[in-house]
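# Prediction below, plus the sequence it came from.
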Amino acid sequence: MSVIAYGVILVAYLFGSISSAILFCRLAGLPDPREHGSHNPGATNVLRIGGKLSAIGVLLFDILKGLLPVSVGFYLELSPSEIGFIALAACLGHVFPIFFGFRGGKGVATAFGILIPMGYTISGFALGSWLIVFLISGYSSLSAVITALTVPLCVWWFRPEFTFPVALVCCLLVYRHHDNIQRLWRGQEDKIWKKKKSKN
């Protein structure tokens, strides 16, 4: 692995460690997402605690945390394994941010961001899978888990050289959703769009 690759991996982790959910909530005067709602510093929880515009900002920033480092890897013509480590580092930074006591989010948006430079077919499949499950079930967590389980197959089909690192990222996503999986099994998980309906 080249020195440049090590440098990009480090930058990817540090960039991923910037918790946009916490920063946007502070700027908008909203409660700390680590202490309210689902206690997850991510776009979905920011939406839960009432910050629609902040949630959009968090979502876009978290996607960029995956998209930009991996795009740099492609631009520098690094090897697939080096790009894979960059992608993993960006997600690890989001999940275990060094700047915020290693208490990060679930990594879904950042994981989506790493897929975009790998091709619109793969990123389109991931987005479509998430949207279909979400529109049918109303569960953001279920959408993320099912997408994480199916995306590696899509990557293997279209970009097999990235199968292993993407599979590692997807395993990380499933692990980060273990509490959600338990709540889904017990029927205690919250539905995002159903909650919105009850407020109208």
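Perfect, I can see it now.
# use CA for all of it now, contacts and neighbours both
Noted.
# ok, which stretches of the chain are strands?
Taking DSSP state E as the criterion, the chain contains no strands.
# Longest helix in it, please.
If each helix of the chain is counted by residues according to DSSP state H, the longest one is helix 52-75.
# which residues sit against that one?
Taking contacts as Cα atoms under 8 Å, 6 or more residues apart in numbering, the residues outside helix 52-75 that touch it are 5, 8, 11-12, 15-16, 20-21, 24-25, 28, 42-44, 46-47, 82-83, 86-87, 90-91, 109-117.
# Just the buried residues out of those, in ChimeraX syntax.
Here is the ChimeraX command that picks out the buried ones among the contacts of helix 52-75, judged by 16 or more other Cα atoms under 10 Å:
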select :5,8,11,12,15,16,20,21,24,25,42,43,44,46,47,82,83,86,87,90,91,109,110,111,112,113,114,115,116,117
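# Tell me how far stretch 2-12 lies from the chain's centre.
Taking Cα atoms, centre = their mean, to the nearest Å, one finds the center of stretch 2-12 at 21 Å from the center of the full chain.
# What are the contacting residues of that stretch?
65-66, 69, 72-73, 78, 82, 85-87, 89-90, 93.
# Can I get those residues in CSV including distance to Phe164?
Compiled in CSV, the contacts of stretch 2-12 are given as follows (distance: Cα to Cα, whole Å):
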residue, distance to Phe164
Lys65, 20
Gly66, 17
Pro69, 18
Val72, 20
Gly73, 17
Leu78, 16
Glu82, 12
Phe85, 10
Ile86, 13
Ala87, 11
Ala89, 14
Ala90, 16
Gly93, 19
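# another structure for you, compare them:
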Amino acid sequence: MPEITLFALLLILAGYLVGSISSAIIVCRLMGLPDPREQGSKNPGATNVLRLGGKKAAAITLAGDWLKGLLPVLAAKMLEQPLDVIALVGLAAFLGHLYPIFFGFKGGKGVATALGVLFGFSLLTGLGVVAVWLVMALLFRYSSLAALTAMAMAPVIVYLQWNNAFLTACQTLITVILFWRHRTNIERLLNGTEGKIGQKG
């Protein structure tokens, strides 16, 4: 466990607060769309925004969710914080997305934000996880399966690149929580009722 300074604690808190900014809710409000917490899947994420408002709204939401994982980690790196502190900042941003203080602690499932955190660690780390997602998406055409497989591989990719136990442990925790948040998707995958990429209805 790293030694946490007051400055590091402030960075971790800032990471959580940035993560708590719900891109989906803000985009829907600005574009006059229904509240994503009350319509569709009732999940404030890019996939539900796609259902409610189309590709443009979903793309903006996805970019916002990705950036709020990326930027706090990059800020911690630019401020020359230890790798362990950077890992905690990323974890805090991810938890902020899932449990946003500004929106009643009801957030999204976290894939885009987790990916932003990984790109914050390094471009190579992020691209490695994206490569897994792409292969799985092309082979099976299930977005949720691709995301879950990519995130299952993320701790392995992090460990192989960084060889840091604490960083790997934080990424493993992100993966475990992300699987928990996708438990309904996992159930549908097992039942054969999960929708495929490009499938309507």
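Sure, I can see it. As the structure is a prediction and not an experimental result, all values here were calculated from the model.
# Tell me how they score on TM after superposing.
For this chain pair, the superposition-based TM-score is 0.93 by TM-score structural alignment, normalised by the length of the first structure; 196 aligned residues with a Cα RMSD of 1.3 Å.
# now, which of the contacts of stretch 2-12 of the first structure sits nearest Gly37 of the first structure?
Distance to Gly37 of the first structure, by Cα to Cα, is smallest for Gly93 among the contacts of stretch 2-12 of the first structure, at 22.2 Å.
# matching residues in the first structure for stretch 134-150 of the second structure?
Aligned by TM-score structural alignment, stretch 134-150 of the second structure falls on residues 131-147 of the first structure.
# Run the chain-centre distance for that stretch.
Its chain's C-alpha centre and that of stretch 131-147 of the first structure lie 14 Å apart, by Cα atoms, centre = their mean.
# Flag every buried residue along that stretch.
So for stretch 131-147 of the first structure, counting by 16+ other Cα under 10 Å, buried means 131, 133-134, 138-147.
# from the chain's centre, how far out does the longest helix of the first structure sit?
Relative to its chain's centre, helix 52-75 of the first structure lies at 9 Å (Cα atoms, centre = their mean).
# count of neighbours near the counterpart of Val95 of the first structure in the second structure?
Using TM-score structural alignment as the criterion, the counterpart of Val95 of the first structure in the second structure is Leu98. The number of residues packed near Leu98 of the second structure is 24, by other Cα atoms under 10 Å.
# residue contacts, the nearest residue to Leu98 of the second structure once chain neighbours are set aside?
Take Leu98 of the second structure and drop its neighbours on the chain: the residue closest to it by Cα to Cα, 6 or more residues apart in numbering is Gly107, 4.3 Å away. With contact taken as Cα under 8 Å, 6+ apart, Gly107 of the second structure is in contact with Ser20, Ser22, Asn43, Pro44, Gly45, Gly96, His97, Leu98, Tyr99, Pro100.
# In the first structure, what sits opposite the fourth one in the alignment?
In the first structure, Pro44 of the second structure lines up with Pro41, judged by TM-score structural alignment.
# Surely that match touches Ile18?
No: with contact defined as Cα atoms under 8 Å, Pro41 of the first structure does not reach Ile18; the gap is 11.0 Å.
# Who has more neighbours out of the two?
Neighbours per residue (other Cα under 10 Å) separate Pro41 of the first structure from Ile18, with Pro41 holding more: 28 against 20.
# For burial, what's the neighbour tally of the counterpart of Pro72 of the second structure in the first structure?
Using TM-score structural alignment to pair residues, one finds that Pro72 of the second structure aligns to Pro69 in the first structure. For Pro69 of the first structure, the tally of surrounding residues (other Cα under 10 Å) stands at 26.
# what do you get for the one 5 residues further on?
One way to gauge burial is a neighbour count; for Phe74 of the first structure, by other Cα under 10 Å, it gives 16.
# What spatial separation is found between it and Val155 of the first structure?
16 Å (Cα to Cα, to the nearest Å).
# what sits against the residue minimising distance to the centre of the first structure?
With the centre of the first structure defined as its mean C-alpha position, the nearest residue by Cα atoms, centre = their mean is Val108, 2.1 Å away. Listed by Cα under 8 Å, 6+ apart, the contact partners of Val108 of the first structure are Ala144, Leu173.
# That one maps to what in the second structure?
Under the alignment defined by TM-score structural alignment, Val108 of the first structure corresponds to Val111 in the second structure.
# next one: Lys194 of the first structure
For Lys194 of the first structure, the residue aligned by TM-score structural alignment is Gln199.
# In the first structure, what residue spans correspond to helices?
In chain order, the first structure shows helices spanning 3-16, 20-28, 43-48, 52-75, 80-95, 108-115, 120-137, 140-158, 163-176, 178-186, 192-199, with DSSP H as the criterion.
# Let's have those helices in TSV, adding distance to Glu35 of the first structure.
Conversion of the helices of the first structure to TSV gives the following (distance: least, Cα to Cα, whole Å):
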stretch	distance to Glu35 of the first structure
helix 3-16	21
helix 20-28	10
helix 43-48	11
helix 52-75	16
helix 80-95	16
helix 108-115	20
helix 120-137	25
helix 140-158	19
helix 163-176	17
helix 178-186	16
helix 192-199	19
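# Which of these sits closest to Arg34 of the first structure?
So among these, helix 20-28 is nearest, using Cα to Cα, at 7.9 Å.
# That closest one aligns to what range in the second structure?
Mapping helix 20-28 of the first structure onto the second structure (TM-score structural alignment) gives residues 23-31.
# who's in contact with stretch 178-189 of the second structure?
Lys109, Gly110, Val111, Ser144, Leu145, Leu148, Glu194.
# how close does the residue nearest to Leu98 of the second structure sit to His97 of the second structure?
From Gly107 of the second structure to His97 of the second structure the distance is 6 Å (Cα to Cα).
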